[in-house]
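Colleague: missing the sequence, but the structure's below:
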């Protein structure tokens, strides 16, 4: 019998990596990363990427596939991750899809055919970006398509421009180009979601953020700038935590402010994740505060 992939989704810092490892051991599985920033080589501390020594011998795919000077692409990720999942299935293993990057999860779990692009339309929106700045352009997106704006970070110029391009080309909201969330998942994937409360998750986010800075996030950024050419205005450089380090290095923030803004930026992103995943009726929810392994065992019938 062909194995069925299991996806583990949910907010940042909710325990997805640990549950993914447990499932891999239980099901003879291999992990496929679905966190867009963990695609970048060298971005380890600030993305909470599991070190090799902590992967417990479980093969991991879609980690460290991009240089920090490259632009992460949902379409490229979809092609490569689908190939990984199908290779794992062909070998009789179980793919365990782990991550909380919303569009990346949907691109992998659903058969999403990406809308067209037009260089003339794209360049016109890029010119508006240069004239207005990303904040004003994101507010324009929010006026046209509030749901798209809710899932795209307000400091992400590339995805803001892309959403506006799709809206102009199709005459429909950006979200209308995405597959419906009540469609059967690709490969019959079972989707597990970790449900949290702010009262439980916020202290975890604060602790994890402070540990990242204590464990060398600033040194990691300095090394990526020196050795790999990480830039503040790149996709990688705008990641939560990394952008705040850049601002502090430029003297725009003091270091305490950089930590606090990383915490608040993460909490803001978590609200987007909750809103996105809560709309997916296919997710079987686990209470992240309790014994998630026991809950997953019951839901998947592993007893």
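Modeller: It's in. Everything numeric here is computed off the predicted structure, so don't read it as measured data.

Colleague: Please count neighbours and contacts with C-alpha atoms only from this point.
Modeller: Noted.

Colleague: was I right about residue 95 contacting residue 89?
Modeller: Yes: Residue 95 lies in contact with residue 89 (Cα atoms under 8 Å); the separation is 6.9 Å.

Colleague: Helices of the stretch 51-200 of the chain, residue ranges please.
Modeller: Secondary structure of the stretch 51-200 of the chain (DSSP state H, counting those that start in this stretch): helices at 74-90, 102-109, 119-132, 134-144, 146-151, 157-170, 198-214.

Colleague: of those helices, which approaches residue 246 most closely?
Modeller: helix 198-214 (13.1 Å; Cα to Cα).

Colleague: For that closest one, give me every contacting residue.
Modeller: Residues outside helix 198-214 that contact it (Cα atoms under 8 Å, 6 or more residues apart in numbering) are 12, 13, 14, 45, 46, 259, 262, 263, 266, 267, 289.

Colleague: Structure two is appended below for comparative analysis:
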């Protein structure tokens, strides 16, 4: 794969076992891991993101983890730029780049190229987030006025994409549709062998999500969010704090709802994230799928190992 400039991509919904599989592969192959996770870039956000441990990151080189402060934003276009530099360097070291994560927008940008979209504007985004919270329908109606094509494509209950579409318009004066009509930047100089862990039984994934959320709480997730709040320069509307779990914890600590409601909202938000990830994955072409609940850890390792050796 190294000679052919082909990277391995381990994809799948949250809590499906991607990170464990990558660490298992590292015992047999000279790999370096590139995180494809929009939350793992943030320092000080470890427990709630299920970030690899310091020991794991010492065992295997990990990239695009702990690269940004929680007050900063990071776009898909920045991800693509960083990845190109990383992949070249990893191949030059004679190692195999392995992409691991579930931020499907990043995977899509990597494969399809990037339109020249403006960078995130936290002030504009905070204003739109406030509008969503006070009147969700108004956000979609606003997008319908300025960019009906995007409004037809984006579900009224998808605040992240609605906010981004309106943010692009407010920052640049051009709609998302107009930006996408322009030629995209050059595609990657490498290809991806894509393996996805996709469970047929969603109830087992949901149970695993709930169990992992409880484990995070036992390992100090709320204390981690308290420390972020204590900084004084972060808000619930920032990109980092909108990460799944963090927003719900933040609002709980502000007294918006009780503990049981917080846990329920955190688990539900994570399940919704998994559903969105699976929707993205259904659109992926040339995808090799493994069911994490119908295969053993050793079987998954052997299957992916055979793929790597056959290329």
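Modeller: Cool, got the structure. Fair warning: this is a prediction, and the values are worked out from it, not measured in the lab.

Colleague: ranking the helices of the stretch 51-200 of structure 1 by burial, who's on top?
Modeller: Of all the helices of the stretch 51-200 of structure 1, helix 102-109 has the most neighbours on average by mean count of other Cα atoms under 10 Å, namely a mean of 22.

Colleague: now for that helix, which elements pack on it?
Modeller: Secondary-structure packing of helix 102-109 of structure 1 (3 or more Cα pairs under 8 Å, 6 or more residues apart in numbering; DSSP states H and E): helix 74-90, helix 255-278.

Colleague: In structure 2, which residue range corresponds to the shortest one?
Modeller: Against structure 2, the aligned range for helix 74-90 of structure 1 is residues 76-92 (TM-score structural alignment).

Colleague: Mind reading off the mean deviation between the matching stretch and structure 1?
Modeller: On superposition with structure 1, the mean distance recorded for stretch 76-92 of structure 2 (mean Cα distance after the TM-score superposition for structure 1) is 1.3 Å.

Colleague: so what sits against both of residue 95 and residue 89 of structure 1?
Modeller: residue 4.

Colleague: now residue 172 of structure 1: how far from residue 230 of structure 1?
Modeller: Look at residue 172 of structure 1 and residue 230 of structure 1: by Cα to Cα, to the nearest Å, they are 36 Å apart.

Colleague: er, residue 74 of structure 1 I mean
Modeller: 20 Å.

Colleague: before we move on, back to that, kindly reformat the helices of the stretch 51-200 of structure 1 as TSV containing distance to residue 57 of structure 1.
Modeller: Shown next, in TSV, are the helices of the stretch 51-200 of structure 1 (distance: least, Cα to Cα, whole Å):
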stretch	distance to residue 57 of structure 1
helix 74-90	16
helix 102-109	24
helix 119-132	44
helix 134-144	42
helix 146-151	34
helix 157-170	35
helix 198-214	24
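
Colleague: between the ones you listed, which gets nearest to residue 55 of structure 1?
Modeller: Short answer: helix 74-90, nearest of these by Cα to Cα, at 17.3 Å.

Colleague: For the closest one, enumerate the helices and strands it packs against.
Modeller: Short answer (3+ Cα pairs under 8 Å, 6+ apart): helix 74-90 of structure 1 packs on strand 29-33, strand 94-98, helix 102-109.

Colleague: Residue 124 of structure 1 is nearest to which of those?
Modeller: helix 102-109 (24.3 Å).

Colleague: ok, residues contacting that closest one?
Modeller: By Cα under 8 Å, 6+ apart, helix 102-109 of structure 1 touches 9, 34-36, 74-75, 77-78, 81-82, 99, 112, 151, 185-186, 189, 273, 276-277.

Colleague: what's the residue nearest to residue 87 of structure 2 when sequence neighbours are not counted in contact with, if anything?
Modeller: In this structure, residue 87 of structure 2 finds its nearest non-sequential neighbour in residue 97, 6.2 Å apart by Cα to Cα, 6 or more residues apart in numbering. Counting by Cα under 8 Å, 6+ apart, residue 97 of structure 2 makes contact with 7, 8, 31, 32, 33, 34, 87, 90, 91.
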